[in-house]
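**Q** Structure here, sequence nowhere to be found:
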């Protein structure tokens, strides 16, 4: 155990294991799925699947009833790319109904059966008859998404890189500094190629922090999505170190930067194919594209300073992200600038208890160290590799890449600061 409260991975719960299995799955392509359920258990699982970010491009429709309902529907409607069917019938009934379905089903349509018989002979017979998969109920979220992925995602496809989005609970909390230093640390510690993408188009600081002045970068990637591929991306990247490349923001005010909700997604998809890790420096704004981006990445890191406005904003962001990412682990929290002289602040324990999460790191206010790094265009580990802050940033890099986890802090009897927020709001 170290001062930042980070340790190696220990035992994991069943939900942690399931979430880890889902995290390894690739996003599904743009396909259509019709699901027919007979039990409430399968209905709930399918509804959870529909909320998962890996299913964002999938057109999913859920229908009550099993095989008879599907036969009746597709007698007069075109079939989708995939049909998921629940059946509790015996072998003869199931095979007979599948013969009727085949008469109204397109040959290219895939079929997955969720059955209630753990029968190897039945499974083999169904596979011989062209069924893509047979799953025995009860079916978990990981099971169902895993089966769909196995059918529609090429097993020979290159693995996608991990996307980590850093965002501040408030402006000026040091989120960009954390993003840049963590990207640098990941590339050095694990000898992995990392792409840092600065998404703060008018005010981005990645080019300054790395002492770079690239002629091209994020602007070309966003405004020319039809040209964006691995070759074009390589031309836009600026080299920051041996294994770290950067998509720099233009940091100019010659235009306004209003984007469609999916404007940054083509860039993210190409970056995922180009490097094992992508660190996204997301500005402190709340727009359609920012929401869409934060809902689709693999990991979110919120940076906050210990005051009441940051507590409120962090709470609001956590609540929204939990709803947008119901099957993913919670965002990580980094408490920054702790111990600023003469500033009244909330203790880390009081800050975190109302949120229900633990910080993965607590960084003290060190004006000289951070100021020296910023003014020289260098990272903290380059200025003072033996400092406690450099070590903490290294440990954050381990956590966000899944190589370590934060240890839970013991609970204590602390005041409810969220009620204080409520009282302040009511007093206005």
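**A** Right, received. Where do you want to start? What you see is a predicted model, and the numbers here were worked out from it, not measured in a lab.

**Q** going forward, measure contacts between C-alpha atoms and count neighbours the same way
**A** OK.

**Q** can you list contacts of stretch 384-401?
**A** Contacts to stretch 384-401, defined as CA atoms under 8 Å, 6 or more residues apart in numbering, come from residues 4, 6, 162, 164, 178, 181-183, 185-186, 189, 299, 332, 360-361, 363-364, 380-381, 404-406.

**Q** How much space separates the most centrally placed residue in the chain from residue 249?
**A** Centroid-nearest residue in the chain: residue 298, 2.5 Å away (criterion: CA atoms, centre = their mean). Between residue 298 and residue 249 the distance is 22 Å, computed by CA to CA, to the nearest Å.

**Q** Against that first model, consider the following:
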């Protein structure tokens, strides 16, 4: 078959496959979305690169990597002939978690492994259509802050890390940006209960079966306190130790980052040495601390460790629950010892916390003003400015690939 003729306007959909069975499958699935089966072609990713060098790129593109000797390099070549906002679904014969993760890191919407079924393809097409609609909404809304993936880590227990993560997620969502809160405390999660909700089983399913995780999966797995805020957490039975499949956490966070504008991750500190790879997905890492000697020591150790496992992330230090206990170290001396300035300060307010719990919500929702809410807003403001593209929009998968090449 030959490729589509050059047009002045973008097609909605096109696919480039390596075998007749896949061509027949996509031709059967495309009409379910109102797309033409005549936009399914042979040639695989090499054919896509050749065809798209001479025509506008469709909004949604399916490319087959089965014949590719170097899929990562071929996807890079594809990025150079694609337009911004293109949603790309890749399919292939290689069941490789490393390749899967690399493609998603690069910004590809998903990677499906053959053999494929019609219902799987239809679900992937539906997910891609939602992604295209999200791109259009961003364009209509105009300038917005770049999406963030923010990890909250308490340098010690009892720092109020989960409370601060939940409030930051609520403030982000209340500001109009779609936000997800991911709680990685598998046994004693408090994210859902802070909003008077029950957690689901979706997180455990995501860790056991990472290949199932996509936008549709997340939509079913999360609980939603509000239209813009989604929470993914679990309460695993005590004595049961969830062991994520290789690459499952990284894939989960990457998929959430492609589905929501901002992702807030509440990560227990014991997971830092156990799952260092997932920290490489972070744009920002917040270390929650108090003014104690042991906290100063652990801040220094964690900062040094994060330089190796998350070198690209911005690290912020936040003093939380100030006034709850006497400070062992003056703030100035604390900052000098960890060689980092304090980025935000949140005072302790037992009354505000109690009232929020009684109302089944977070402090920033119940108490709109006051010092504690002001402190939480200061934390949220660390991630809401100074991180835009020239046009203020979240980078497309094409830009992400080209930036990786440039680096």
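**A** Nice, thanks for sending it over. Keep in mind that this is a model prediction, so the values were computed, not measured.

**Q** What's the PyMOL line that selects buried ones from the contacts of stretch 384-401 of structure 1?
**A** To isolate the buried ones among the contacts of stretch 384-401 of structure 1 in PyMOL, judged by 16 or more other CA atoms under 10 Å, type:
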select buried, resi 4+6+162+164+178+181+182+183+185+186+299+332+360+361+363+380+381+404+405+406
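
**Q** Roughly how far does residue 262 of structure 2 sit from residue 135 of structure 2?
**A** Separation of residue 262 of structure 2 from residue 135 of structure 2 (CA to CA): 15 Å.

**Q** Who has more neighbours out of these two?
**A** Of the pair residue 262 of structure 2 and residue 135, residue 262 is the one with more neighbours under other CA atoms under 10 Å, namely 25 against 19.

**Q** Pull up the distance across stretch 348-367 of structure 2, start to finish.
**A** Stretch 348-367 of structure 2 has an end-to-end distance of 13 Å (criterion: CA to CA).

**Q** Likewise for stretch 269-288 of structure 2?
**A** Start-to-end, stretch 269-288 of structure 2 (CA to CA) is 10 Å.

**Q** what comes up buried for it?
**A** 269, 272, 275-276, 278-288.

**Q** How about stretch 257-272 of structure 1?
**A** Within stretch 257-272 of structure 1, the residues scored as buried using 16+ other CA under 10 Å are 263, 264, 265, 266, 267, 268, 270, 271, 272.

**Q** which residues touch it?
**A** Contacts of stretch 257-272 of structure 1 (CA under 8 Å, 6+ apart): 160-163, 195, 201-202, 221-222, 225, 228-230, 233, 278, 287-290, 292-293.

**Q** cool, and stretch 103-112 of structure 2?
**A** The contact list for stretch 103-112 of structure 2 (CA under 8 Å, 6+ apart) reads 72, 87-92, 100, 128, 214, 251, 254-255, 258, 396-398, 400-401, 404.

**Q** Quick one: the strands in the stretch 101-250 of structure 2, in order.
**A** Per DSSP state E, counting those that start in this stretch, the stretch 101-250 of structure 2 carries strands over the ranges 110-113, 148-154, 179-183, 223-226, 229-232.

**Q** For residue 15 of structure 2, find the nearest of those.
**A** strand 110-113 (13.8 Å; CA to CA).
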